[in-house]
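1. model this:
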Amino acid sequence: MSDVRPLVIIPTWNEAGHIEAILREIVRDYPQVDVLVVDASSEDGTGRIVERLAKDFPQIHIIYQKEPGKFGEALRMGFKYALEHDYDPVITMDGDQSHSPCYIKDFLQASHKYDLVIGSRYIDGVRVEGWRFRKLLVSKLANMFVSYILVKPIWDFTSGFRCYRRRFLEKINIDEIYNEAYIAQIQLLHLAYQSHFRVKEIPFIYRGTPLAFSKVSQHTRRKTLRYVFKFRAPWWEIFRHLVYLKREYERFVDEYDEFVNPPELKNEGRFEVKDFYEISVGVMAYNEEKNIAKCLYALQRQKLKSGRIKEILVVSSGSTDRTDAIVQQFAQKDARIRLIRQARRMGKASAINEFLKRASGDIVVLESADTIAHEHTVEELIKPFRHPEVGMVGAHPVPVNRKNSFVGFCVHKLWELHHHMALQSPKCGEMVAFRNIVTRIPRYTAVDEAAIEAIISKAGLKLAYASRALVTNKGPETFGDFFKQRRRIASGHRHLKALIGYEVTTLKTSKILKLVWQLQRWTPRETLFMFLLILVEAFARFMGLLDFYIRDKNPFIWDISVTTKDVYILDE
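-> Got it, this is the predicted structure:
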């Protein structure tokens, strides 16, 4: 990291027997790294040793705090010093040689991608030397307790061997860091997740001694256990997390880590605003022999002025019917069309990631194979990208279901509400376009468009709605399929909101009910159907909540509703 000046902060209190060896190792192995010792008025001459070494090594600095026992104050002083002197990143480590400087290179490397890097004693097993079993057991159990109260996929909450990026320190209120060591470490981790900074644990070996004296009092340890609840997750989240005591915890860690540590953007999120765009279209398919030909034919006949379709990549996710054969027939006649096979069905998000790996256009368009784009749809999707603040555009889905049945009424009413809601607050679905800056989406999400919305919004870009970009789809025709779909979507949205705090506009009940009142046609039949739809939707959302919190069910691979296939295009 030649373009930045790293700083190592070492809080000390009576470390005369260790500090010189640590400092000499750092200046020898890391000449590009500065060191700041924050000494708590040590009585054993620690400060004098550091002052002597600072005369020989200009990269060593020392400041003093007035009294010992306030680890948080040492962090506050060190962080402020780092910000005032333009250091980035900032590493904190102990001064008793339990944290070896040999790991500094690992922190610097990880800080390229992560805003908070934690040196972990417990990830992938126990990595502690020199502790008695009782001390090790208490430490491990305490960290497990914190994990289940905060609901964060971290193995070592109290480790002081860490690396912070400057942008994280600038975001938080440094003056509010608690004085107690363990509370401060937990608080900083909580703040990182709360602000959606990227967090990563890396392993290191903690080298203690059986007779080492802990500077953390028993009173502070008890106080820490009480203060943990200040940073607790919602009680429903805690309950859900406790379910994992009987399940595969590693899956939870993998899933959570993927959501809270979003992927890096392509080209660091930079893009060029053009008058004419190259477009990559991705079609996600699973057993779509009834509709894939219609879908591809509709894409071939798109009329464009703002760009050209460079490639059409069909990702067939474990299809067992004639889908692959039909796509290959199209590919033989149109060089833009390519088939990407997934050997087994792994969910739509996984298929989208396969497409994103290969998409080379300026703009990427995602479409499900059970939809049909009207001939001007892609053009209408591309137009808003003339504005540099727009990052993602949603199409206008139009269902083909008959309206005379209750399920048909429900399908049309929901998409009607979606349309009017999107006119006020853009909500993307069925067919979307976005700037090609997204490397991947979370593979565990069941609401892929909403996950992309979250990534684009986090990048500081706006969503747009192209009301004239019509795409024909077909909703469920049976009540069972309809309820199953609504329940799956409710669970997926709950999953997205709980883990990364992103809420789609259609979850805002008050706005939806206001639109219902404005759009409702008060005939006896439609009034009855609307009342029943509200009950069904409310129950589906309730069951989706239970699926997420109680059953630990995240339907990122969902059962196909066969009644949604065989779409036909409506007249424009």
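
2. From here on, just use CA atoms for contacts and neighbour counts.
-> Will do.

3. just checking, Leu191 touches Ile174?
-> No - with contact defined as Cα atoms under 8 Å, Leu191 does not count as touching Ile174 (10.9 Å).

4. what's the neighbour count on the nearest residue to Ala373 once chain neighbours are set aside?
-> Nearest residue to Ala373, sequence neighbours excluded (Cα to Cα, 6 or more residues apart in numbering): Val471, at 4.4 Å. Neighbourhood size, Val471 [other Cα atoms under 10 Å]: 23.

5. Val471: which element?
-> Per DSSP states H and E: Val471 is located in strand 462-473.

6. Return the distance of Val536 relative to Ala490.
-> Distance, Val536 to Ala490, by Cα to Cα, to the nearest Å: 12 Å.

7. the more surrounded of those two?
-> Legend: neighbour count by other Cα under 10 Å for Val536 and Ala490, higher for Ala490 (25 against 18).

8. Now do the residue positioned nearest the centre of the chain against Lys357, distance only.
-> Centroid-nearest residue in the chain: Phe259, 2.8 Å away (criterion: Cα atoms, centre = their mean). Distance check for Phe259 against Lys357: by Cα to Cα, it reads 19 Å.

9. same check, this time on Ile456
-> Counting by Cα to Cα, the gap from Ile456 to Lys357 is 17 Å.

10. Compare these two (neighbour count), which wins?
-> Ile456 (22 against 11).

11. Could you also give me the structure for this next sequence, so I can compare it with the first?
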Amino acid sequence: MAEAETADVDRARGPGRVVVVIPTYDEAANLAWIVGRLRRAQPGVDVLVVDDNSPDGTGDIADALAAEDAQVHVLHRTGKGGLGAAYLAGFAWALAAGYDVVGEMDADGSHQPEQLHRLLDAVRSADLVIGSRWVPGGSVVNWPRRREVLSRGGNLYVRLLLGIDVHDATAGYRVFRREALEKIDLASVRSTGYVFQTDLVTRCLRAGMVVREVPIEFIERVRGESKMSRQVALESLERITLWGLRERWEQAQARRRNRR
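-> Down below sits the predicted model:
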């Protein structure tokens, strides 16, 4: 059987070994709650908590959960290094441990574990699946109108500037096949903040991989403080603008060389 046909058969059988990476910083009020929901919703899925030395004791809670459940693992980092850096550490751990599919999920309950099956079903025919707020069937709960406008507008800006056909490139509920993470060269990723999400989906598309979006209901956190701020959002847009302008410049230079 050809290699491509073998891969198709493997995908039809199921996603294989799955781990969901949950980065945490000061999520003591939410961690046990969200991990419990995830383990009930998907008993076959493992969990990796990546804690950035939370001062509120989140890391200790994670250790207690892992001591009670062999499918819960903990990776402790020495300090708060940003969302992207935490995910990169988690991805490296998951790949070394031999997982076939690696997921991302927030610890605050905004991503519902009960909807993870939608992403896992879709990853049978994709390299990256995004739980999207902005495709038909997707929605947000408890968001002020201005925040929805900002998110929709930011994602439209990303689509137009980077030339990618993804409606929710900033979304953090997603699953990757291990082959996708291996192909995009994680060692070269320098994004550490929320722009990390856009960075990775763009890399997947540029590498010719299949990216799918499935609708989810996103629920604003009800406990703890959000890590997203106006400053973080503006910083992400600035980075995306620089990428887009650089790419347009490189494309123009390539066209000039081809005309010579």
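
12. Fetch the TM-score of the aligned pair.
-> Aligned and superposed, the two chains score 0.85 in TM-score terms (TM-score structural alignment, normalised by the length of structure 2); 240 aligned residues with a Cα RMSD of 2.3 Å.

13. Settle this for me: the residue nearest to the centre of structure 1 is touching Ile500, isn't it.
-> Yes - using Cα under 8 Å, Phe259 of structure 1 is in contact with Ile500, at 6.3 Å.

14. just how off-centre is the helix or strand hosting Val378 of structure 1 within its chain?
-> Using DSSP H and E, Val378 of structure 1 falls within helix 377-382. Chain-centre distance of helix 377-382 of structure 1: 28 Å, with Cα atoms, centre = their mean, to the nearest Å.

15. so where in structure 2 does whichever helix or strand comes after it end up aligned?
-> Counting by DSSP H and E, the next helix or strand C-terminal to helix 377-382 of structure 1 is strand 390-399. Across structure 2, nothing matches strand 390-399 of structure 1 (TM-score structural alignment).

16. and the angle for strand 390-399 of structure 1 with strand 462-473?
-> Interaxial angle of strand 390-399 of structure 1 relative to strand 462-473 (axes from the mean of the first three to the mean of the last three Cα atoms, to 10 degrees): 20 degrees.

17. In terms of secondary structure, what does strand 390-399 of structure 1 contact?
-> helix 377-382, helix 406-424, strand 431-435, helix 448-458, strand 462-473 (3 or more Cα pairs under 8 Å, 6 or more residues apart in numbering; DSSP states H and E).

18. Now which residue in structure 2 aligns to Glu73 of structure 1?
-> Alignment note (TM-score structural alignment): Glu73 of structure 1 maps to Ala85 of structure 2.

19. What's the separation between that match and Asp51 of structure 2?
-> From Ala85 of structure 2 over to Asp51 of structure 2 the distance is 11 Å, taken as Cα to Cα.

20. Pick out whichever of the two has more residues nearby.
-> A count of neighbours by other Cα under 10 Å puts Asp51 above the other of Ala85 of structure 2 and Asp51, at 26 against 20.

21. Now check Lys183 of structure 2 against structure 1: what is it aligned to?
-> Aligned counterpart of Lys183 of structure 2 in structure 1: Lys171 (TM-score structural alignment).

22. oh, I was asking about Val19 of structure 2
-> Aligned partner of Val19 of structure 2 by TM-score structural alignment: Leu7.

23. So that match is in contact with His85, correct?
-> No - assessed by Cα under 8 Å, Leu7 of structure 1 is found out of contact with His85, at 9.8 Å.

24. higher neighbour count, those two?
-> Higher neighbour count among Leu7 of structure 1 and His85: Leu7, with 27 against 11, using other Cα under 10 Å.

25. ok, now which ones touch that one?
-> With contact taken as Cα atoms under 8 Å, 6 or more residues apart in numbering, Leu7 of structure 1 is in contact with Val33, Asp34, Val35, Leu36, Ala82, Tyr87, Asp88, Pro89, Val90, Ile91.

26. next one: Glu20 of structure 1
-> Counting by Cα under 8 Å, 6+ apart, Glu20 of structure 1 touches Ile49, Val50, Leu53.

27. Strands - which of those land there?
-> Among these, no member is found in strands (DSSP state E).

28. which of the residues you listed lies closest to Asp29 of structure 1?
-> The closest of these to Asp29 of structure 1 turns out to be Leu53 (Cα to Cα; 15.7 Å).

29. Spatially, what comes nearest to Asn53 of structure 2 if we skip its sequence neighbours?
-> On the basis of Cα to Cα, 6+ apart, the spatially nearest residue to Asn53 of structure 2 that is not a chain neighbour turns out to be Gly79, at 5.2 Å.

30. List the contacts of that neighbour.
-> By Cα under 8 Å, 6+ apart, Gly79 of structure 2 lies in contact with Asp52, Asn53, Ser54.

31. May I see the residues you listed organised as TSV, with distance to Asp69 of structure 2, neighbour count and secondary structure added?
-> Listed next are those as TSV, based on distance: Cα to Cα, whole Å; neighbours: other Cα atoms under 10 Å; DSSP: H, G, I helix; E, B strand; the rest coil:
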residue	distance to Asp69 of structure 2	neighbour count	secondary structure
Asp52	21	23	coil
Asn53	21	20	coil
Ser54	21	19	coil
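
32. ranges for the helices of the stretch 151-300 of structure 1?
-> Taking DSSP state H, counting those that start in this stretch as the criterion, the stretch 151-300 of structure 1 contains helices spanning 166-171, 181-194, 218-227, 235-243, 249-260, 292-300.

33. Dump those helices to CSV, plus distance to Leu417 of structure 1.
-> Compiled in CSV, the helices of the stretch 151-300 of structure 1 are given as follows (distance: least, Cα to Cα, whole Å):
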stretch, distance to Leu417 of structure 1
helix 166-171, 38
helix 181-194, 32
helix 218-227, 45
helix 235-243, 30
helix 249-260, 29
helix 292-300, 25
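
34. Of the ones you listed, which is nearest Pro399 of structure 1?
-> Pro399 of structure 1 sits nearest to helix 292-300 of all the helices of the stretch 151-300 of structure 1, at 14.9 Å, using Cα to Cα.

35. Give me the range in structure 2 that the following helix or strand past that closest one lines up against.
-> Sequence-wise, the next helix or strand downstream of helix 292-300 of structure 1 (DSSP H and E) is strand 307-317. Following TM-score structural alignment, strand 307-317 of structure 1 has no partner segment in structure 2.

36. No further questions, thank you.
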